[in-house]
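Student: What would the 3D arrangement of this be:
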Amino acid sequence: MTAILSTHDLALTFSTKRGPVEAVRGIDLAVEQGEILGFLGPNGAGKSTTLRMLTTLLAPTRGTATVAGHDLATQPRAVRRKIGYVAQSGGLDPQERVRSELVLQGRFYRLSRAEAEARAEELAVDLDLTELLDRTCAELSGGQRRRLDIAMALTHRPALLFLDEPTTGLDPGSRADLWELVRRIRDEGTTIFLTTHYLDEADALADRLVIVDHGEVVAEGTPAALKERYGGSPEATLQDTFIAITGHGPRREEPAPLTV
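Tutor: Now for the predicted structure:
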């Protein structure tokens, strides 16, 4: 397989009044084309900071990365043309109608008015938004808003889609629907980089996991391999497996528990 994303010693240190804070301490990873990569760890582990670096929103302190065939540091505009990004908080205007949001996103990516309108209709069908096109974003449920967030990120047909904790706050039914959508997007050819702190979500969706804690990679592999290696059996739960992983070796401090 071909890596669509690779990093070497990627790190970010923030300057604060109390001194430097190492949010990400040097991450090496590779995401293969066509897979769902689960980026897993407790709150504060550095997941979102790493994702923001990879999407050009934060400049790394050190290290290198290639994203969708382009150098992160020297070709950020080219990177942005190849990726989609759904932030934890979303980016919808509550007063805008769904159709307007989708068309505007298409125009941002330099589609003509006709092309943007056609793409909006296509995405509405694909993501079950057709009956919602004339509603304002404020009228949508949590699950509907997340589908719209994802639709907007797919407007320009990105090769790589970043999802930052996409199911946080959703009810179980909406979470299940979103899982099916994520699988379908991958099956249609888009590589997915998924950050989550839900262990069941990582187990259900990811082809491979990279587990981080305190800004460093502490384990990686397929869910089955990690459960067998650290939990004793492929049938072990990821909850038990994660506790085993963080329990080995010296730690600078006790890791925070994952949310389940």
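Student: Please count neighbours and contacts with C-alpha atoms only from this point.
Tutor: OK.
Student: Using the three-state scheme, assign residue 194.
Tutor: Counting by DSSP: H, G, I helix; E, B strand; the rest coil, the backbone at residue 194 sits in strand.
Student: ok, it to residue 94 distance?
Tutor: 25 Å (CA to CA, to the nearest Å).
Student: who's more crowded, these two?
Tutor: For residue 194 versus residue 94, the count of surrounding residues by other CA atoms under 10 Å is larger for residue 194: 25 against 14.
Student: Spit out the contact partners of the more buried one.
Tutor: 36-39, 162-165 (CA atoms under 8 Å, 6 or more residues apart in numbering).
Student: Same list (those residues) but as a markdown table, adding distance to residue 124.
Tutor: Output for the contacts of residue 194, formatted as a markdown table (distance: CA to CA, whole Å):
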| residue | distance to residue 124 |
| --- | --- |
| 36 | 23 |
| 37 | 26 |
| 38 | 26 |
| 39 | 28 |
| 162 | 20 |
| 163 | 19 |
| 164 | 22 |
| 165 | 22 |
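Student: Let me know the closest of the residues you listed to residue 128.
Tutor: Using CA to CA, residue 163 comes nearest to residue 128 of these, at 18.8 Å.
Student: next SSE after the host helix or strand of the closest one?
Tutor: Assigned by DSSP states H and E, residue 163 belongs to strand 160-164. Next along the chain after strand 160-164, taking DSSP H and E as the criterion, comes helix 172-187.
Student: residues of that next one that come out buried?
Tutor: 174-175, 178-179, 181-183, 185-186 (16 or more other CA atoms under 10 Å).
Student: Between strand 160-164 and it, find me the angle.
Tutor: Helix 172-187 and strand 160-164 are oriented at 160 degrees to each other (axes from the mean of the first three to the mean of the last three CA atoms, to 10 degrees).
Student: Which stretches in the stretch 51-200 of the chain count as strands?
Tutor: Secondary structure of the stretch 51-200 of the chain by DSSP state E, counting those that start in this stretch: the strands cover 62-67, 70-71, 83-86, 160-164, 191-196.
Student: Quick one: neighbours of residue 67, just the number.
Tutor: Residues near residue 67, counting by other CA under 10 Å: 26.
Student: which ones are touching residue 200?
Tutor: Contacts for residue 200 (CA under 8 Å, 6+ apart) come out as 238, 260.
Student: try residue 106
Tutor: Each residue near residue 106 by CA under 8 Å, 6+ apart is listed here: 112, 115-117, 119-120, 155-156.
Student: One more sequence to fold, the one below, so I can look at both together:
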Amino acid sequence: MSVDDESGEAALASTRPAARVRGLRKTYGDVIALQGLDLDVMPGSVVGLIGPNGAGKTTAVRCMAGLLKPDSGDVGIAPSRTPGRSPVAIAAQEIELYPGLPVETNLIFFGHLSGVENAEEVLAELAVELELGPLLGKLPKDLSIGQQRLVHVAAAMVAVPDLLLLDEPTAALDVGSRETLFAAVARRREAGVAVLLSSHQLQEVEATCDSIVMINHGEVIAAGDVDDLIGKHGGGQIEMTVDGTVQVVQGDDIAAAIAQVTAGGGRLEAVNVIKPSLETVFINLTGMRSMDVEAS
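Tutor: Just a heads-up that it's a prediction; the model follows:
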């Protein structure tokens, strides 16, 4: 194969989705978790998957990872660019580590399990990147929940996948660990890795993701570039507490909003201005405040 052929294949691969989901449907008895879900995750991008509690996010991620079998629909995962390696790795919500084995042994094992022959070298770099050095000789059962979470995410990264699935990866992480993790995610995006990030932390999603897919009741209700969606659906809101009751007025004219809600003589107790953001997109499309949403 010539150099030109190789570069042509690389360019073609970068235009193909690392993951393509079409018409995904999954039920649990009478409960419909997913109904006709479509989404693409391109190489070199971070896609945020958001939605209310029970929207189907975790089900979608687990189907994409091959951990759940959908009732119908297709999940297409592109072959790995590195022969012998797994094309996809997942850091699921549930922390999955061997509690009686040192962190270093855990991570090397997961690397070898994914076909990474030089797992020790990969781990050496990853330990520096995620600041895991002090944890390598410890047992997972002796770590804090936040430390366990970081090691759990590292177990997916040590696989060096082309598609990285992260389901609530920052749960229980402190601020410093979150920044370290997202810096690592950014470096993988720059290297051409496709990342799907499922999270309820909308500020993190807005700051980290190129695009989002918002689902509700197992269906896509909005998808696209983050800034475009904020411009289209993220109109500001003004929340006012009048006589103990919260009232919401769309827009950003505070004086007009106050005049509107106090026209009947009510006592204004508090005013909260919510600027256009991914959170206001979430509120406007689902009718729910993101802080009222718990892990699904």
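Student: what's the TM-score for these two chains?
Tutor: Once superposed, the chains reach a TM-score of 0.82 (TM-score structural alignment, normalised by the length of structure 1), with 238 aligned residues with a CA RMSD of 2.4 Å.
Student: on that earlier part again, so where is the strand holding residue 163 of structure 1 in structure 2?
Tutor: Counting by TM-score structural alignment, strand 160-164 of structure 1 falls onto residues 163-167 of structure 2.
Student: Please name the nearest non-neighbouring residue to the counterpart of residue 149 of structure 1 in structure 2.
Tutor: Aligned by TM-score structural alignment, residue 149 of structure 1 pairs with residue 152 of structure 2. With sequence-adjacent residues excluded and distances taken as CA to CA, 6 or more residues apart in numbering, residue 152 of structure 2 is closest to residue 95, at 5.9 Å.
Student: what about the aligned residue in structure 1 for that neighbour, distance to residue 171 of structure 1?
Tutor: Aligned counterpart of residue 95 of structure 2 in structure 1: residue 90 (TM-score structural alignment). Residue 90 of structure 1 sits 17 Å away from residue 171 of structure 1, taking CA to CA as the criterion.
Student: Comparing these two, which residue is more hemmed in?
Tutor: The residue with more neighbours, out of residue 90 of structure 1 and residue 171, is residue 90; 15 against 11, by other CA under 10 Å.
Student: shouldn't that one be in contact with residue 149?
Tutor: Yes. Applying CA atoms under 8 Å as the test, residue 90 of structure 1 and residue 149 come out as touching, 6.2 Å apart.
Student: Residue 218 of structure 2 pairs with which position in structure 1?
Tutor: The equivalent of residue 218 of structure 2 in structure 1 is residue 215 (alignment by TM-score structural alignment).
Student: re earlier: so which two of the buried residues of helix 172-187 of structure 1 are the farthest from each other?
Tutor: 174 and 186 (18.5 Å).
Student: The match of residue 149 of structure 1 and residue 91 touch, don't they?
Tutor: Yes. With contact defined as CA under 8 Å, residue 152 of structure 2 reaches residue 91; the gap is 6.5 Å.
Student: Tell me how many other residues surround the nearest residue to residue 212 of structure 2 once chain neighbours are set aside.
Tutor: Excluding the flanking residues, the one nearest residue 212 of structure 2 by CA to CA, 6+ apart is residue 48, at 4.4 Å. Residues lying near residue 48 of structure 2 (other CA under 10 Å) number 28.
Student: which residues does residue 48 of structure 2 contact?
Tutor: Counting by CA under 8 Å, 6+ apart, residue 48 of structure 2 touches 196-199, 205, 209-213.
Student: what about 10 Å?
Tutor: 41, 166, 195-200, 202, 204-206, 208-214, 223-224, 226 (CA atoms under 10 Å, 6 or more residues apart in numbering).
Student: Secondary structure element for it, which one?
Tutor: Assigned by DSSP H and E, residue 48 of structure 2 belongs to strand 46-50.
Student: What are the buried residues along that strand?
Tutor: Buried-residue list, strand 46-50 of structure 2, by 16+ other CA under 10 Å: 46-50.
Student: how close does the residue nearest to residue 212 of structure 2 sit to residue 135 of structure 2?
Tutor: Distance from residue 48 of structure 2 to residue 135 of structure 2, by CA to CA: 29 Å.
Student: Likewise for residue 19 of structure 2?
Tutor: Taking CA to CA, one finds residue 19 of structure 2 at 33 Å from residue 135 of structure 2.
Student: who has more neighbours, these two?
Tutor: Legend: neighbour count by other CA under 10 Å for residue 19 of structure 2 and residue 135, higher for residue 19 (24 against 18).
Student: residues contacting the equivalent of that one over in structure 1?
Tutor: By TM-score structural alignment, residue 19 of structure 2 lines up with residue 5 in structure 1. Residue 5 of structure 1 sits next to 29-33, 54, 65-72, 160, 191, 193 when contact means CA under 10 Å, 6+ apart.
Student: what about residue 91 of structure 1, how many residues close to it?
Tutor: As a measure of burial, residue 91 of structure 1 has 13 neighbours, counting by other CA under 10 Å.
Student: In contact with the residue nearest to it when sequence neighbours are not counted, which residues?
Tutor: What sits nearest to residue 91 of structure 1 in space, not counting adjacent residues and going by CA to CA, 6+ apart, is residue 149, at 7.2 Å. Contact analysis of residue 149 of structure 1 by CA under 10 Å, 6+ apart lists 85-92, 101-102, 143, 163, 166.
Student: Ok, residue 203 of structure 1 next?
Tutor: Residue 203 of structure 1 makes contacts with 38, 209, 222-224, 227, 237-238, as judged by CA under 10 Å, 6+ apart.
Student: mind listing which of those are in helices?
Tutor: Counting by DSSP state H, the contacts of residue 203 of structure 1 place 223-224, 227, 238 in helices.
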